[in-house]
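1. Fold the following, please.
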Amino acid sequence: MDAATVTSPRLTDLRARYQGLSGQALLEVMIRHEFAGKIAVVSSFGAESAVLLHMVAEIDPTTPVIFLNTGKLFGETLRYRDRLQERLGLTDIRAAGPHPADLMARDPNGTLWNADPDACCFVRKVLPLERALKGFEASITGRKRFQTSARTGMDPIEEEAVRGTGEPGSATGTRFKLNPLAYWGQEELERYTDANRLPRHPLVKDGYLSIGCMPCTERVPEGGSYRDGRWVGRDKDECGIHLPLNTGGDGI
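-> Now for the predicted structure:
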């Protein structure tokens, strides 16, 4: 099972009933009605995170926000998280990080990002997120179709296999995934940010257009595309938390 093949009667029903909804309108029905008390936001507190988080806070600021603290983030990202929490009034930000036993077994020296970035993402992002989402029926992401080739066909409402936290590639059920900004582009994001006077990630003005972990994120040269600063020189443009279970590597 993976996000490309999982299709249940409920998914078909949700897509039929809410076809055409996006942004805050889609979030409203999902947070307040369809998955009330069983939904969480997944946020990197990166370059565009303020838009989604502001929408969620306007609906229900107590909605859990899962923040993947990989141990390799920019200090600016951590400070930006704190600033947004204060500005938006978010009351339940949950930091999820790699388990010490996983790091000891797979990345004892902290250099796995250089030798095998897919494995590093699996230990520091994929496994911690699956543990953090246990018990939730749905997650909310800030993904957009324009970001990567893997996201160009993304639907605002998806259903994905729930990853097991044991053997890579294992699945234990399904969970819904909501992408309310799927059809948004850079212009819409900029307009929303300006209209609501949202603070911007401090690294954006320095040329970081997509911001992840410090060792694997670089400035984008003038005229470069959105993801050119991520995993430079690698055949990689996704960390793995949004990819199907069967895409190779360590289940990522």
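2. Going by C-alpha atoms from here, please, whenever you check contacts or count neighbours.
-> Will do.
3. all helices in this protein, in order from the N-terminus.
-> 9-17, 23-29, 49-59, 75-88, 100-106, 112-115, 117-121, 127-132, 186-195 (DSSP state H).
4. List the contacts of the fourth one.
-> Just to be clear, that refers to helix 75-88. With contacts defined as CA atoms under 8 Å, 6 or more residues apart in numbering, helix 75-88 is touched by 45-46, 50, 53-54, 57, 61, 90-91, 93, 199, 201-203.
5. Got a quick ChimeraX command for the buried subset of the residues you listed?
-> Typed into ChimeraX, the line below selects the buried ones among the contacts of helix 75-88, using 16 or more other CA atoms under 10 Å:
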select :45,46,50,53,54,57,61,90,93,201,203
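6. could you dump the contacts of helix 75-88 to a markdown table with distance to Leu21?
-> Listed next are these as a markdown table, based on distance: CA to CA, whole Å:
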| residue | distance to Leu21 |
| --- | --- |
| Phe45 | 24 |
| Gly46 | 24 |
| Ala50 | 20 |
| Leu53 | 18 |
| His54 | 18 |
| Ala57 | 18 |
| Pro61 | 21 |
| Leu90 | 24 |
| Thr91 | 26 |
| Ile93 | 26 |
| Pro199 | 26 |
| His201 | 28 |
| Pro202 | 31 |
| Leu203 | 32 |
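7. Would you do the same for the sequence below? I want to compare the two.
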Amino acid sequence: MNVMREEDILTGGSMSLEEATDRVASLMSRYGNLQGAALIEPMVHEEFNGKITMTSSFGTEAAALLALVAEVDANLPIIFLDTRKLFGETHTYREQLVDQLGLTNIKIMRPDENKLKADDPDGMLFASDVAKCCYLRKVEPLQRALTGYDAWLTGRKRFHGGERDALPAIETAGTRIKINPLAGYKPEDIDDIFEHRALPRHPLQAEGFLSIGCMPCTDRVDPGTTDVRAGRWAGQDKTECGIHYII
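-> Predicted coordinates:
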């Protein structure tokens, strides 16, 4: 497995806001009715060849998109944000999936140590300013990781609800383009991918975790809970970490 260092990450510019908006309109007219591997393949090999990456949390549903991507191009760069607050089980699961799927280009991005020392010296920022904690540990590292790319694949889905209800297959992300191959998938579609490809489940899923992020902000949910993200920032007026708002 090729785990790239931050200093090895590609540099370069991306599109203007106007160019990104026009490109999305063009792509939606040609590919907007596609999903899954049928959408991934032309994005990776034709439209953004060499200029596209993928983000993955290696959470409870992550293996579904990772498996589809691996079948299209196992060397596609995959960004994994190691916030320094993740469950140990997530790291173990990542290694398991990388080996099983033959993924060869994992880019592990971590928070800037100097910024952590300045703004979160005791590692407890999540308790006083959860938005800033997410920014330091996820948003800013992803901004660095996306340098040099014009597009990125995400595993977001409409059935997660909230701000994802009307998620398009292709959208602008500031000066980049975001592709959501699983936007229209249902829970049973995700289950089918796991079953037909014999994919392992995240070890914490059996313990009641439906969506898994950082340890301090991820909780178990009651049996029968249908809101997939109910355990994320439970009891707070927050449903997203912020990485899908970056420009």
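8. Just send the helices of structure 1 back as CSV, with distance to Phe146 of structure 1 too.
-> Below are those laid out as CSV (distance: least, CA to CA, whole Å):
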stretch, distance to Phe146 of structure 1
helix 9-17, 21
helix 23-29, 16
helix 49-59, 15
helix 75-88, 23
helix 100-106, 33
helix 112-115, 26
helix 117-121, 22
helix 127-132, 24
helix 186-195, 9
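9. Indicate which one of those helices is closest to Thr152 of structure 1.
-> helix 186-195 (14.6 Å; CA to CA).
10. got the angle between that closest one and helix 49-59?
-> When axes from the mean of the first three to the mean of the last three CA atoms, to 10 degrees is applied, the directions of helix 186-195 of structure 1 and helix 49-59 differ by 60 degrees.
11. and helix 186-195 of structure 1, how far from the chain's centre?
-> On the basis of CA atoms, centre = their mean, to the nearest Å, helix 186-195 of structure 1 sits 19 Å off its chain's mean C-alpha point.
12. can I assume Cys216 of structure 1 is in contact with Val232?
-> Yes. Counting by CA atoms under 8 Å, Cys216 of structure 1 touches Val232, with 7.3 Å between them.
13. related to what we said a few turns ago, from the contacts of helix 75-88 of structure 1, which land in strands?
-> Per DSSP state E, strands hold the following members of those: Ile93.
14. Skipping adjacent residues, who's closest to the aligned residue in structure 1 for Ile106 of structure 2 in space?
-> The equivalent of Ile106 of structure 2 in structure 1 is Ile93 (alignment by TM-score structural alignment). Closest residue in space to Ile93 of structure 1, ignoring its immediate chain neighbours: Val65 at 4.7 Å, by CA to CA, 6 or more residues apart in numbering.
15. tell me, how many neighbours does the one you found end up with?
-> By other CA atoms under 10 Å, the residues close to Val65 of structure 1 number 23.
16. Translate it into the numbering of structure 2.
-> Alignment note (TM-score structural alignment): Val65 of structure 1 maps to Ile78 of structure 2.
17. how about that match, what does it touch?
-> Counting by CA under 8 Å, 6+ apart, Ile78 of structure 2 has contacts Thr53, Met54, Thr55, Ser56, Asn105, Ile106, Lys107.
18. Looking at structure 1, which of those hold up?
-> Using both residues aligned by TM-score structural alignment, their matches' CA atoms under 8 Å, structure 1 keeps these contacts from these: Thr53, Met54, Thr55, Ser56, Asn105, Ile106, Lys107.
19. What is the nearest of those to Glu19 of structure 2?
-> Nearest to Glu19 of structure 2 among those, with distances taken as CA to CA, is Thr53, at 19.0 Å.
20. Distance of the counterpart of that closest one in structure 1 relative to Ile66 of structure 1?
-> Taking TM-score structural alignment, the alignment pairs Thr53 of structure 2 with Ala40 from structure 1. According to CA to CA, to the nearest Å, Ala40 of structure 1 and Ile66 of structure 1 sit 7 Å apart.
21. So for these two, which sits in the more crowded spot?
-> Per other CA under 10 Å, whichever of Ala40 of structure 1 and Ile66 has more neighbours is Ala40, with 27 against 22.
22. and that one, what does it touch?
-> Thr63, Pro64, Val65, Ile66, Leu133, Phe136, Ala138, Ser139, Ile140.
23. try 10 Å
-> If you count contacts by CA atoms under 10 Å, 6 or more residues apart in numbering, Ala40 of structure 1 has them with 31, 56, 62-66, 92-94, 132-133, 136-141, 177.
24. cool, Gly50 of structure 2 as well?
-> Residues in contact with Gly50 of structure 2 (CA under 10 Å, 6+ apart) are Val44, Leu76, Pro77, Gly148, Tyr149, Asp150, Ala151.
25. which of those residues sit farthest apart?
-> Val44 and Gly148 (14.9 Å).
26. Compare neighbour counts for those two and give me the winner.
-> Val44 (21 against 17).
27. Just give me the match in structure 1 for the more buried one.
-> Val44 of structure 2 maps onto Ile31 in structure 1, with residues paired by TM-score structural alignment.
28. before we move on, what about Gln205 of structure 2?
-> Under the alignment (TM-score structural alignment), Gln205 of structure 2 pairs with Val204 in structure 1.
29. cool, Ala118 of structure 2 as well?
-> Under TM-score structural alignment, Ala118 of structure 2 pairs with Ala105 in structure 1.
30. Asp228 of structure 1 - how many residues pack around it?
-> 18.
31. what does it align to in structure 2?
-> Aligned by TM-score structural alignment, Asp228 of structure 1 pairs with Ala230 of structure 2.
32. ok, and the closest non-adjacent residue to its match?
-> In space, Ala230 of structure 2 is closest to Val221, 6.8 Å off (CA to CA, 6+ apart).
33. what's the burial count for the one you found?
-> Val221 of structure 2 has 20 nearby residues by other CA under 10 Å.
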